[in-house]
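*Asks:* Give me coordinates for this.
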Amino acid sequence: MLLSHLPNSLARVTFLLWAGIGTIVGTGCAKETAAPQPTVAAPTPAAETHLVSSTLIGEYPASVLAGRVATIPLAGALVRYPIRVYRLTYTTRNTDGNTITASGALLVPEAGAQPLPLLSYQHGTIRPDDEDRAPSYYSASSEVWSAVSVLASTGYIVSAPDYIGYGASKALPHPYEHAASLASASLDMLRATREFAAKEKLPLNQKNFLLGYSEGGFATLALHKLLEEKAAAEFTVTASAPGAGAYHKSVFADYILRADKPLSFLSTYVWVLDTYNRVYGINRGFAYYFNQPWATQLQANPFGPVPELSAELFAAAFRQGVLGKTDQPLLSAFRANDIHDWQPKAPLALFHGTADDYVPFFNSQDAYNAMRARGATQVELRPIAGGNHFTSATTYTLQAYAFLAQYY
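*Replies:* Presented below is the predicted three-dimensional model:
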């Protein structure tokens, strides 16, 4: 599998803040043709049992949770309840439609008998060699260990899917930036969470919140769309706060392939191309996408460095096929992952740094414009002035929490 290479210094910058490591992606507008058939199956029926197993990871008092975020101003003051953390395994569908076992973390505040809302938290990018950052490991290097645990302690039952390719499904390739499987794996984790709550007699109210940054922002918006369009009878979205997601893949591709300045995220885009090449059955070799010696070097070492200039890394025929709108299989795959243009019903706030050079701000601006044009009345655009993909994480964390709390 072709993977991304991200500098370790960037990969650790924001783990305390659930920022994740860049989402990335790409695409270009295309002529109207039938999109390749997505190989992920439709969501499984609600009547089907999803929960396979549950394991208590640990119980954590409020003082311990506050200590984990001691370096973040005021974060410790949010801690209210002790929490219990479980590892759930559950069934979902892989991108080929086959049933697999996936996993995730479930964070439960010890808040007495009062019914609590569910919050689905979608994590940011995790490289396969950083496997222990997946939520179900609940390690100190994971996003759920710190900020998300504090969020749970304020009174949310948090469902945090690992996604396909991590945890119980780590033998499978992670379908990076593939909207359908990110959404379905997250939905099936919610279903498993509800089954666990019924089994353990955990009282739930009818509120459901969605949150995630970077790849998690993309997954959050994809899940919101899936819930409202295909699973509204099971879960009603109360409010959603995705951050810095690559929602407009088709425009992103043109942006990347036309760029004449260095782009620091090109190594991550390698992973996106590999995912779409595989999931949509395009099945081209590395040499179609990448110039030499990069094609050979990436095949031998997928974590090797790549140049930051688009024209140096990407093969001319590939670039022309996207920019000239003639590569219909790939353009159709990009369009299948455009999730910016639909009409959400629930309150939605799109957070994004205006100086984001990993996932440019236009992704959220385009989503806001398209949704408003379709008549969405409860969608907001929340620019983070001057923030890049990493420095925006703290502001996102605090503002997203405040946004969701309005509907608690």
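*Asks:* contacts, neighbours, all on C-alpha from now
*Replies:* OK.
*Asks:* tell me the contacts of P307?
*Replies:* L266, L313 (CA atoms under 8 Å, 6 or more residues apart in numbering).
*Asks:* how much space between it and A160?
*Replies:* Distance of P307 to A160, given as CA to CA, to the nearest Å: 34 Å.
*Asks:* repeat for N208
*Replies:* N208 is 13 Å from A160, by CA to CA.
*Asks:* Spatially central residue for the chain, please.
*Replies:* G216 (2.3 Å; CA atoms, centre = their mean).
*Asks:* quick one: the strands in the chain?
*Replies:* 51-60, 83-93, 99-109, 116-122, 157-161, 204-213, 237-243, 348-353, 379-384 (DSSP state E).
*Asks:* ranking those by burial, who's on top?
*Replies:* strand 157-161 (a mean of 29; mean count of other CA atoms under 10 Å).
*Asks:* Which strands and helices lie in contact with that strand?
*Replies:* strand 99-109, strand 116-122, helix 179-200 (3 or more CA pairs under 8 Å, 6 or more residues apart in numbering; DSSP states H and E).
*Asks:* Compare those and give me the one nearest S54.
*Replies:* helix 179-200 (7.9 Å; CA to CA).
*Asks:* Return the angle between stretch directions for that closest one and strand 99-109.
*Replies:* Counting by axes from the mean of the first three to the mean of the last three CA atoms, to 10 degrees, helix 179-200 lies at 60 degrees to strand 99-109.
*Asks:* now the other sequence, so there's something to compare against:
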Amino acid sequence: MQSTAIWMAAIVAAALAACGGANDPDPGGARGALLQNPPPRTFAASAPDLGAQLSATPTGREMLAVAGAPVCGVQVHSIEYHTVGARGEATNATAALMLPRGEEAACSGPRPILLYGHGTDPQRAYNQAEISDLALPGAASGLQLAATFAAHGYIVVAPNYAGYDRSRLPYHPYLVADQQSKDMIDALTAARQALPALSARDSGQLLLSGNSQGGHVALATQRALQAAGERVMASAPMSGPYALASYGEAIFLGRVPLGSTVFTPLLVTAYQQAYGNLYRQPDEVYAPRYAPHMATLLPAEVPLATLWAQGRLPVSALFSSSAPAPGLEAITPPTTPPAQAPLFALGFGLDHLVGNGQRLAYLQDAAARPDGVVPAWTTGRPAAAPGHPMRQALRANDLRDWVPARPLLLCGGQADPTVFFGLNTGVMQAFWSAPSPAAMAPGLLSVLDVDAPVSGVDDPFAAVKTGFALSKAGATAQGGPAAALTLYHGVLVPPFCHLAARGFFDRVIASGQ
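*Replies:* Okay, the predicted model is just below:
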């Protein structure tokens, strides 16, 4: 869950969008209405120029090495559209619209659309349409999408989400599956309105993907589109927190992942906005030092490092190092399995974010109404009727309530310290595989662990696994195992899952499924 963009302003008319221009007289216009048509262009480069730009920086060279030389030029536009917040309130949001350009057959004519959800980012200025300056929040994510997908023939629609960039929403509906899927669909609707004015055509082949938070968003969007009878050709979510209810159990039992002090306030604020029952006052959730400002802290106007330096957010201590009640010392922090104990220990300290009262109430409800996966596998599903409001919210946004009807690739890495692979991707694999009653049709589900060894000469992901192994080894040699672990979720895994997704999409399109 990870990324960063610019608070700007000015809304342009939905009623006059087709004519292009004017101020928006209706801030509560129809969902998916494009606010400016044609949308402003933020970047354009031919295939050779894009290759040269990527070659000019270390980050770009790494992208180029994984994604391959650009086949197409890329043109990027910033679209703005009407959508809704977590309570259904009218708001606006923005997205990057990336178009392949060139005379080659792969770059012209009707093109498939990739609708992509990005990972968690703490900065409100996050904007994937501004890819020329890698110092800007969201630029690296946008450039990676341009290099991997748009430069290889895919139209890319990459929402920044409500609450980011020029959005008026004062919070972000983080992992609120209903809202985030609406936001994605609204961005797609707006992008399709923009295509004719930009001399681009949609082939009707819709593909979904996303990383970390965006993996959850992509699956939630596929669920929503399937329920509406809209055809998705294939999807490839990556490293997402899909089994949210079970993941929450593990965290409160002490298996604290990296990044928890960022994810938690985003999640609590979003669920408080969506459901209104997580707390009456913030100090019911947060430690006294942090409670007064936590409801409006994230997404922030300043970088995360500034929040840490100002003492407005702890770096890693989610919970107190003092047990919330007698008998819970063994999970404050856990010491098993030994290999993960140092990771879990980072999540505890005297200067902690979540109060012991909140942790104890959660654990007491979990003991009374157990989860079906954590601490022990029983049903493989969330608790049927949790009583704690956070457990209720996590269950409401857990994705174990449907069965995909289209080809699906779940990608990630087994050693992920941020979104635990086995507890999310592994749980979904079991849920959607025989003999589960929710098993997908044979041949539709593929699962890729990029950190696994090559299985043989016929392994379709051999190149991806080999490339990841070399990248991980390089990070370890340069900064040591701790550095490689820190980079694992947000830097090392995504480029190779993106590459695997592109190959997967290419095969599905070629098969005509």
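*Asks:* overlap in contacts of N208 and A160 of the first structure?
*Replies:* Shared contacts of N208 of the first structure and A160 (CA under 8 Å, 6+ apart): S120.
*Asks:* And A473 of the second structure, how far from Y242 of the second structure?
*Replies:* Counting by CA to CA, the gap from A473 of the second structure to Y242 of the second structure is 28 Å.
*Asks:* hang on, I meant R400 of the second structure
*Replies:* From R400 of the second structure to Y242 of the second structure the distance is 8 Å (CA to CA).
*Asks:* These two: which is more packed in?
*Replies:* Each of R400 of the second structure and Y242 has its neighbours counted (other CA atoms under 10 Å); Y242 has more, 28 against 20.
*Asks:* if I line the two up, what does the more buried one land on in the first structure?
*Replies:* Under the alignment (TM-score structural alignment), Y242 of the second structure pairs with Y247 of the first structure.
*Asks:* Is its match in contact with D338, as I believe?
*Replies:* Yes: taking CA atoms under 8 Å as the definition, Y247 of the first structure is a contact partner of D338 at 5.8 Å.
*Asks:* can you give me the helices in the first structure?
*Replies:* Applying DSSP state H to the first structure gives helices spanning 8-12, 62-68, 149-153, 179-200, 215-230, 249-258, 266-279, 286-289, 294-300, 310-313, 316-323, 328-336, 362-373, 393-405.
*Asks:* I'd like these written out as TSV, with distance to A77 of the first structure added.
*Replies:* Listed next are the helices of the first structure as TSV, based on distance: least, CA to CA, whole Å:
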stretch	distance to A77 of the first structure
helix 8-12	24
helix 62-68	7
helix 149-153	9
helix 179-200	28
helix 215-230	25
helix 249-258	39
helix 266-279	36
helix 286-289	50
helix 294-300	46
helix 310-313	45
helix 316-323	50
helix 328-336	42
helix 362-373	31
helix 393-405	12
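*Asks:* just the ones you listed: most buried one?
*Replies:* helix 149-153 (a mean of 27).
*Asks:* which helices and strands sit right next to that helix?
*Replies:* Partner elements for helix 149-153 of the first structure (3+ CA pairs under 8 Å, 6+ apart): helix 62-68, strand 83-93, strand 99-109.
*Asks:* ok, now how distant is the residue lying closest to Q358 of the second structure once chain neighbours are set aside from A368 of the second structure?
*Replies:* Leaving aside its chain neighbours, Q358 of the second structure sits nearest to V285 (5.4 Å; criterion: CA to CA, 6 or more residues apart in numbering). Using CA to CA, V285 of the second structure is found at 20 Å from A368 of the second structure.
*Asks:* Relative to Y271 of the second structure, how far out is the residue lying closest to L307 of the second structure once chain neighbours are set aside?
*Replies:* Distances taken as CA to CA, 6+ apart place L313 nearest to L307 of the second structure, at 5.9 Å, with adjacent residues excluded. Distance, L313 of the second structure to Y271 of the second structure, by CA to CA: 19 Å.
*Asks:* Done for today, thanks.
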